[in-house]
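Colleague: Below is the structure, and that's it, no one-letter string:
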């Protein structure tokens, strides 16, 4: 279950989200952010730091959310099959992008 502290954090996050209260601001681009960890990731993008490296390919990411989404490409089912190439994709948008590049 969710602990009372997690419930409070979640409630605070929801309140901030709807009230547009984003207390963390980047000193480089002035973007306002909801969480401190979002600010840290934003700062890494400015400094060029890329801490998230995929062990299955040569891709690297500055944001954990992008890295996590990328990892899914290695583990997910790939139901979107290309009829012209021997390729399959986990998301239809990847298949569409391939066809747009042709």
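Modeller: It's in. Keep in mind it's a predicted model, so treat the numbers as computed, not measured.

Colleague: Could you use CA atoms for every contact and neighbour count after this?
Modeller: Noted.

Colleague: Do you have the helices of this protein handy? List them.
Modeller: 4-19, 36-47, 64-75, 92-101 (DSSP state H).

Colleague: List the buried residues in the first one.
Modeller: Using 16 or more other CA atoms under 10 Å as the test for burial, helix 4-19 gives residue 13.

Colleague: who touches it?
Modeller: 21, 22, 34 (CA atoms under 8 Å, 6 or more residues apart in numbering).

Colleague: second one coming, line it up with the first:
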């Protein structure tokens, strides 16, 4: 691992440790990022807003996928047919 922090996070995979606790429902997470993203379910926060329409999302990855609706980008193609 290039950074000690990444090694410490990875070790949770082997120990089963989930040190980050949701104060709303008690669900536990290995990484703080996953806790923060999860807590948005309880708060309703949707910080990732589409610039082309009023839709907003809890996760940046969901916004990225949504933006393809506007751009027409289709990055995955079938090897067996033209689709």
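Modeller: Good, I have the coordinates. This structure is a prediction, so every number in the text was calculated from the model and none was measured.

Colleague: before we move on, back to that, how about the helices of the first structure in TSV, adding distance to residue 53 of the first structure?
Modeller: As requested, the helices of the first structure are arranged in TSV below (distance: least, CA to CA, whole Å):
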stretch	distance to residue 53 of the first structure
helix 4-19	29
helix 36-47	14
helix 64-75	8
helix 92-101	21
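
Colleague: who wins for proximity to residue 57 of the first structure among the ones you listed?
Modeller: Nearest to residue 57 of the first structure among those is helix 64-75; the distance by CA to CA comes to 9.2 Å.

Colleague: counting contacts, what elements does that closest one pack onto?
Modeller: With contacts taken as 3 or more CA pairs under 8 Å, 6 or more residues apart in numbering; DSSP states H and E, helix 64-75 of the first structure sits against strand 52-53.

Colleague: what does the strand it packs on rub up against?
Modeller: 59, 60, 61, 62, 63, 64, 67.

Colleague: Please check the residues you listed and keep the buried ones.
Modeller: Judged by 16+ other CA under 10 Å, buried ones among the contacts of strand 52-53 of the first structure: 61, 62, 63, 64, 67.

Colleague: Now do the equivalent of the last one over in the second structure against residue 19 of the second structure, distance only.
Modeller: With TM-score structural alignment defining the correspondence, residue 67 of the first structure maps onto residue 63 in the second structure. Spatial separation of residue 63 of the second structure from residue 19 of the second structure under the definition CA to CA, to the nearest Å is 28 Å.
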